[in-house]
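K.L.:
Sequence first, then the predicted structure:
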Amino acid sequence: MNKLQAHYTAATSIVDWTKSESYHNSFLIAKDDVLDFAVKNCIDHGLPEIAVSATQGKLLNLIARSIGAKRILEVGTLGGYSTIWMGRALPDEGTLISLEIDETYAKVARENLAKAGLEDKCKITVGPAGESMENLHPDVPFDLIFIDADKASYPKYFTEAKRLVKKGGVILVDNVVLFGLVNDLSVTDEDLLHFVLGIRQLLADIKGDTDVEATTITTVGEGGFDGFMYIVRK
């Protein structure tokens, strides 16, 4: 451990991570009335506050732009916050399909997308995401797929995403670290185990899968200690 590491070993709480994220965002992410409206609209309608952070949203936007994504699939809409970030990265002819099981969430998301002027580019399909994915047979595969929904179903979502994404396309899977619980073999709480086992199965399925290359990026920030998986379809 070098002197810098030793000096700041105390900076390991969500308070520290949130302060750091907010400081960086003050330089890198401008105030955005549309996104602020989306956040407030979700809160006003009682949606759970589990959307991606602004930092993660901008990362999604940058990834979509950097790979030149024209067709995006999102698994898990919630209130459309991440949908707006990715939708803004699309070119004029681009499209985004977002899958959401809850009609109330979808209604709020449509309001937020309309406020963002993205209702023509971004469409929401309501129903169980696994079934919705099975029913997708696009003539042109997706460039980018973002998975952020029921963790227990991640293996199913990944299988379908691999079918739906183009060769060289990207699959992003959120919340794959879950405060370090995924590798904690002592977890017995049924609700947590429901999530953890899904992610463990996803990891097991990807191990040795010659169709993809993948890595997990661990993150800390206002959302706590978590991470996402970055997968490229070969």
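P.N.:
Arrived safely, thanks for sending.
K.L.:
Please count neighbours and contacts with C-alpha atoms only from this point.
P.N.:
Will do.
K.L.:
Which stretches in the chain count as helices?
P.N.:
For the chain, the helices defined by DSSP state H occupy 3-7, 14-28, 33-44, 54-66, 81-87, 103-115, 129-134, 154-164, 190-206.
K.L.:
ok, residue 96 - contacts?
P.N.:
Taking Cα atoms under 8 Å, 6 or more residues apart in numbering, we find residue 96 in contact with 71-74, 87, 121-123.
K.L.:
Tell me which two in these are the farthest apart.
P.N.:
Greatest spatial distance among the contacts of residue 96 (Cα to Cα): 74 and 121, at 13.0 Å.
K.L.:
Between those two, tell me which one has more neighbours.
P.N.:
Just comparing residue 74 and residue 121: by other Cα atoms under 10 Å the higher neighbour count belongs to residue 74, 25 against 18.
K.L.:
surely that one meets residue 98?
P.N.:
Yes - between residue 74 and residue 98 there is a contact under Cα atoms under 8 Å: 4.5 Å.
K.L.:
which residues do these two both contact?
P.N.:
residue 83.
K.L.:
Can you get me a residue count around residue 63?
P.N.:
17.
K.L.:
Please compare the first structure with the one that follows:
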Amino acid sequence: MSISIEENWTRSDQFHNSFLTQPDETLEFALKNSTDHGLPSIQVTTSQGKYLNLIAKTIGARRILEIGTLGGFSTIWLARALPEDGKLISCELEQTYAEVARANLKNAGVQSKVEIIVAPAKETLSKMTPEQPFDLAFIDADKSSSLIYFLQAKRLVRKGGVVIVDNVVRRGTVADPAITNDSNEGVRSLLKHLKDDKDVEATTIAWVGEKGYDGFLYALLK
């Protein structure tokens, strides 16, 4: 029996994960607890979570900014990359999501490293004036505001730091001018800005897997 291309992508993800990622009850708990509380299943995949974890470790991150907490799945991966005195600040709009995420973070034993701020991210970010800049920012929130979030992250992340934006390929539809929804237009605005931003070097890393065909934008701040 033939399988669909999406099923093949999922099988590939799971096959690679079986060699490269150990089973983890706390992450499984986070996924189940989020589902049980009605949160949408739009979090990063396991392989993407580990990718974020490895990036944070590679650059020696001590302070991380996350925009979009959801149930805390990516938050756990990122927090695990931090040293014991590291700090992750995560911005979340929905109080219910934040409560579920806090339970998941506590179960994973990383709650002491994480602060979740419940408010519109645009307001939270505009008020931030940290004594120490962040080393890494991960943006996974409403795509229509991608440029706004990126410019705030650029202000708050140190030179030599990294900003990663999720969902910038969107099954290839961002490249199709006929598809003009708010999410695609938000990503296009970010890309147009980056074309002339001399303070940033960036590339898109497209991927296929359990969540279909999409990609991250990886930006290095000069």
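P.N.:
Arrived safely, thanks for sending. These numbers were taken from a predicted model, which means no experiment stands behind them.
K.L.:
TM-score, when you put one on top of the other?
P.N.:
The TM-score (TM-score structural alignment, normalised by the length of the second structure) is 0.98; 221 aligned residues with a Cα RMSD of 1.2 Å.
K.L.:
Please render the helices of the first structure as JSON lines that adds distance to residue 93 of the first structure to the earlier fields.
P.N.:
As requested, those are arranged in JSON lines below (distance: least, Cα to Cα, whole Å):
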{"stretch": "helix 3-7", "distance to residue 93 of the first structure": "47"}
{"stretch": "helix 14-28", "distance to residue 93 of the first structure": "27"}
{"stretch": "helix 33-44", "distance to residue 93 of the first structure": "22"}
{"stretch": "helix 54-66", "distance to residue 93 of the first structure": "14"}
{"stretch": "helix 81-87", "distance to residue 93 of the first structure": "11"}
{"stretch": "helix 103-115", "distance to residue 93 of the first structure": "17"}
{"stretch": "helix 129-134", "distance to residue 93 of the first structure": "22"}
{"stretch": "helix 154-164", "distance to residue 93 of the first structure": "19"}
{"stretch": "helix 190-206", "distance to residue 93 of the first structure": "33"}
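K.L.:
deepest of these, which one?
P.N.:
Burial among the helices of the first structure, expressed as mean neighbours by mean count of other Cα atoms under 10 Å, is greatest for helix 81-87, which shows a mean of 26.
K.L.:
average distance between it and the second structure?
P.N.:
Superposing on the second structure and averaging over aligned pairs (mean Cα distance after the TM-score superposition for the first structure), helix 81-87 of the first structure comes out at 0.2 Å.
K.L.:
against the second structure, where does that helix fall?
P.N.:
Structural correspondence for helix 81-87 of the first structure: residues 73-79 of the second structure, per TM-score structural alignment.
K.L.:
Any chance you could list what contacts that stretch?
P.N.:
So stretch 73-79 of the second structure is contacted by 27, 30-31, 43-44, 49-50, 52-53, 56, 64, 66, 69, 87-88, 90, 101, 104-105, 108, 110, 113-114 (Cα under 8 Å, 6+ apart).
K.L.:
what do you get for stretch 162-173 of the first structure?
P.N.:
With contact meaning Cα under 8 Å, 6+ apart, stretch 162-173 of the first structure is reached by 136-138, 141-148, 161, 228-234.
K.L.:
So which of the residues you listed sit within strands?
P.N.:
The members of the contacts of stretch 162-173 of the first structure that map onto strands under DSSP state E are 142-147, 228-233.
K.L.:
Please determine how far whatever residue of the first structure lines up with residue 104 of the second structure is located from residue 99 of the first structure.
P.N.:
Per TM-score structural alignment, the equivalent position to residue 104 of the second structure in the first structure is residue 112. Using Cα to Cα, to the nearest Å, one gets 15 Å for the distance from residue 112 of the first structure to residue 99 of the first structure.
K.L.:
ok, now residue 44 of the first structure?
P.N.:
Distance from residue 44 of the first structure to residue 99 of the first structure, counting by Cα to Cα: 22 Å.
K.L.:
now do residue 218 of the first structure
P.N.:
Distance from residue 218 of the first structure to residue 99 of the first structure, by Cα to Cα: 25 Å.
K.L.:
Equivalent analysis for residue 152 of the first structure, please.
P.N.:
Residue 152 of the first structure is 16 Å from residue 99 of the first structure, by Cα to Cα.
K.L.:
Compare the two and say which is more crowded by neighbours.
P.N.:
residue 99 (25 against 19).
K.L.:
and the more buried one, what pairs with it in the second structure?
P.N.:
Taking TM-score structural alignment, the alignment pairs residue 99 of the first structure with residue 91 from the second structure.
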